[in-house]
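>>> What follows is a protein structure lacking sequence information:
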């Protein structure tokens, strides 16, 4: 299994929140469909992205409690575009190294 760097985690979180505002538990479940991540890993990522003005939060009542939702900011959208560009370059570089037919 590959260890995910903080930038790749940021990319995954921003890309997911860019699709729709979401709350922590649902975000974890959505990401777990593709990568191995726990809530204890996710919440520091969310706090860092908030601190860096990439995400904002708002609360919505749910079942008698408030649920905190995360929303991407304009800075978050700018950062997401940069991460996507970097990811494409990184992936192309790895593809060049790995390359070829897996049946060899």
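Thanks, I have it. Just so we're clear, the structure is a prediction, and the values are computed from it rather than from any experiment.

>>> okay, CA-based contacts and neighbour counts for the rest of this
OK.

>>> Where does the spatially most central residue of the chain sit: helix, strand or coil?
Most central in the chain under CA atoms, centre = their mean is residue 13, positioned 1.5 Å from the mean C-alpha point. Following DSSP: H, G, I helix; E, B strand; the rest coil, we place residue 13 in the helix state.

>>> Put this next to the previous one:
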């Protein structure tokens, strides 16, 4: 991934993670795996875990510790009402920006 693409991704990663959690609850490694399945192969687990700490601190998710067969309990993140509101705002902003960028792109042709 290019440096420019990496910087752009940083700006929208929270929205992407909230969108993943809107489908179903998940723990950190599972979120990272789902990102990779969606083509975001260069995202480090540490980046996802740091983001999860931030969304938890901002009360966008509910967290439940679930026993794990392979070690300490896992933190399972569930999108809550505030998180759903934030995701709605993300999609509104995304639509606005995507329309403007596409308009600029079409103007270049």
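Perfect, thanks for sending it. In this text the structure is predicted, and so the values were computed from the model without any measurement.

>>> Could I get the TM-score for this pair?
Here the superposed chains carry a TM-score of 0.87, computed using TM-score structural alignment, normalised by the length of the first structure; 101 aligned residues with a CA RMSD of 1.8 Å.

>>> quick one on the thing from earlier: residue in the second structure paired with the residue nearest to the centre of the first structure?
Residue pairing (TM-score structural alignment): residue 13 of the first structure is matched to residue 17 of the second structure.

>>> In contact with its match, which residues?
Residues near residue 17 of the second structure by CA atoms under 8 Å, 6 or more residues apart in numbering: residue 31.

>>> Residue 49 of the second structure versus that one, what's the distance?
The gap separating residue 17 of the second structure from residue 49 of the second structure is 11 Å, by CA to CA, to the nearest Å.

>>> sorry, back to before: any figure for the gap between the match of residue 13 of the first structure and residue 107 of the second structure?
For residue 17 of the second structure, the distance to residue 107 of the second structure - CA to CA - is 32 Å.

>>> Residue 62 of the second structure too?
Applying CA to CA to residue 62 of the second structure and residue 107 of the second structure gives a distance of 44 Å.
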